[in-house]
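Participant: Coordinates only, no sequence provided:
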């Protein structure tokens, strides 16, 4: 490990960045340095722009995929190397504004009905019933299910934050049935390796298999269930601020995007066209004369 890599790693550890973020940042900087075959200390903003152009034009990466690269380079040069570079030295492409595809209540029901495994059903039902991220589902422990207070404790979610979410009475029944069947000791959903939790890739695989069995054509991922959780809460009258707390969003603006996809709330608004007086009926044109 080079001294610069060690310094950057220490800087990230001091700031308590998530382990996945640390690994991603180191990989991004390593790829950047290998491309130019020089230490990042010897490179300048021109090389940063050339690298981003290469990733976009040659590697065909989507704008959203460049975020980790830019975050890693910003951290390296601004924090570790203490370069006085502006945001313009790390041009961030504008992401296209796309709305997620939302499952209806009936589709969520059909999806769950297509899951034969009790463990997979409990796992994916927990993702929807509590609006959890895939990593949060994977790292749940049995002691995080508090049936006395009817809450689920989420330990060290995104941005290293703990939070509580509601424990649905129906979900509690499912989790109790699963617990009596599997008797998990530490991790609520253990993986194939003893002592380790289930992996996110295993959760995605279970979700994809259930989608195929259900026959639903919409794309379904564990994050789709989280989107459905927030949208369904909003459509049934839950306050946006409360949804923000349940979702663990840092900014209210992140939660507010669900206002655009809560169709039963937004699209149920009366159009001003319906408030206009009914116009006089359009007279029918005169019938054409018959000549035969």
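Facilitator: In hand now; what should we look at? This one's a predicted model, so the numbers in the text were calculated from it and none came from an experiment.
Participant: make it CA atoms for all contacts and neighbour counts henceforth
Facilitator: OK.
Participant: Can you tell me the element the residue nearest to the spatial centre of the chain falls in?
Facilitator: Centroid-nearest residue in the chain, with CA atoms, centre = their mean: residue 223, separated by 5.1 Å. Applying DSSP states H and E as the criterion places residue 223 in helix 222-235.
Participant: So what touches that helix?
Facilitator: By CA atoms under 8 Å, 6 or more residues apart in numbering, the residues outside helix 222-235 that reach it are 100-105, 124, 127-134, 203-204, 207, 240, 243, 247, 258-259, 261-265.
Participant: Repeat that for stretch 95-114.
Facilitator: 63-64, 121, 124-125, 210-211, 213-214, 216, 218-219, 224-225, 227-228, 231-232, 260-261.
Participant: what's the answer for stretch 145-152, then?
Facilitator: With CA under 8 Å, 6+ apart as the criterion, stretch 145-152 contacts 130, 144, 153, 164, 165, 166, 167, 168, 169, 172.
Participant: Below is an additional structure, to be compared with the one above:
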């Protein structure tokens, strides 16, 4: 059996028996094809089943090194290694060949993407601007929906909540003007935290409750058009619609408001431990990602401001 025939048999198995999506089958097929093309150059001949069974860790390391030299990212090479592992395990089981010792091969470490924060002006715009721009005449929207979205987005940025945490609040949880009560949020893993609430957030929520029909204490704080708890996908669509009207960057999402909350606190002098508590991160290492964002901002300012930065 040729290597290409083995690849096609594996892809057929993925599609028919494992019910893998067409996108997965296509991506994994490219990954294994890249390996076969490398082995043709590396071994000096088109690989067959025997050659694939005789692969060494050094051969696979050579493939990953070659892909890195071609500009493949860590994430791409990690995915390719996962595909190759699956392919070789399939051949081992299907053809009765000794398994290739790939378990000891560690893939490239994926570098987690840095959070993308909004500028302070753009983040504030989601609270103040969305209430003013109800929508265009082509997409009219009731005033109560504008008040709801303004309250929700102001809360996300003002308190750093996850969208699921904000939408999980009930009317009884609503922080209102004149009250000093902080929000008690139940985050991931059932971990509770106390989040202070800014006056502007209280005012936005009060403006929303003034238009919300029948606000009973045990009902959801944020409602959809059918009177049920607002769905996260609907909130995300509202943000997409609004950011296009306001000319705000496309990376502005509900979660970007949470990132902006943390990034702007750090830039203003808050310490990491406090930000960790406010965000509800279990590990400080998760919060430390924001130091890289702040450093990038400082470097960008330096490049623009220093007279010798372009040399």
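Facilitator: Nice, thanks for sending it over. Keep in mind the model is a prediction, meaning the values are calculated, not measured.
Participant: Can you give me the TM-score here?
Facilitator: With the length set by TM-score structural alignment, normalised by the length of structure 1, the two chains reach a TM-score of 0.59; 208 aligned residues with a CA RMSD of 4.0 Å.
Participant: Give me the aligned partner of residue 57 of structure 2 over in structure 1.
Facilitator: Using TM-score structural alignment, residue 57 of structure 2 has no partner in structure 1.
Participant: typo on my end, it should be residue 267 of structure 2
Facilitator: Using TM-score structural alignment, residue 267 of structure 2 lines up with residue 235 in structure 1.
Participant: what's the answer for residue 221 of structure 2, then?
Facilitator: Using TM-score structural alignment, residue 221 of structure 2 lines up with residue 188 in structure 1.
Participant: Can you get me a residue count around residue 115 of structure 1?
Facilitator: Residue 115 of structure 1 has 20 neighbours, counted by other CA atoms under 10 Å.
Participant: part of a strand, is it?
Facilitator: No: counting by DSSP: H, G, I helix; E, B strand; the rest coil, residue 115 of structure 1 is not found in a strand; it is coil.
Participant: correct me, but it touches residue 123?
Facilitator: No: using CA atoms under 8 Å, residue 115 of structure 1 is not in contact with residue 123, being 10.5 Å away.
Participant: ok so, going back, can you select the buried ones among the contacts of stretch 145-152 of structure 1 for me in ChimeraX?
Facilitator: Command for ChimeraX that selects the buried part of the contacts of stretch 145-152 of structure 1, burial taken from 16 or more other CA atoms under 10 Å:
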select :130,144,153,164,165,166,167,168,172
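Participant: before we move on, the earlier item: for residue 170 of structure 1, see how far away the match of residue 267 of structure 2 is.
Facilitator: Counting by CA to CA, to the nearest Å, the gap from residue 235 of structure 1 to residue 170 of structure 1 is 20 Å.
Participant: Settle it for me: which of these two has more neighbours?
Facilitator: Set residue 235 of structure 1 next to residue 170 and count neighbours by other CA under 10 Å: residue 235 wins out with 17 against 10.
Participant: Distance-wise, check that one relative to residue 73 of structure 1.
Facilitator: Residue 235 of structure 1 is 40 Å from residue 73 of structure 1, by CA to CA.
Participant: Report the spatially nearest residue to residue 198 of structure 2, omitting neighbours in sequence.
Facilitator: residue 158 (6.5 Å; CA to CA, 6 or more residues apart in numbering).
Participant: Structure 2: which residue goes with residue 256 of structure 1?
Facilitator: Using TM-score structural alignment, residue 256 of structure 1 pairs with residue 288 in structure 2.
Participant: Just give the closest residue to its match, not the sequence neighbours.
Facilitator: residue 272 (7.1 Å).
Participant: isn't the one you found right next to residue 289, touching?
Facilitator: No: taking contacts as CA under 8 Å, residue 272 of structure 2 lies outside contact range of residue 289: 10.1 Å.
Participant: Same drill for the two, tell me which one is more crowded.
Facilitator: Set side by side, residue 272 of structure 2 and residue 289 show more neighbours around residue 272, with 18 against 15, by other CA under 10 Å.
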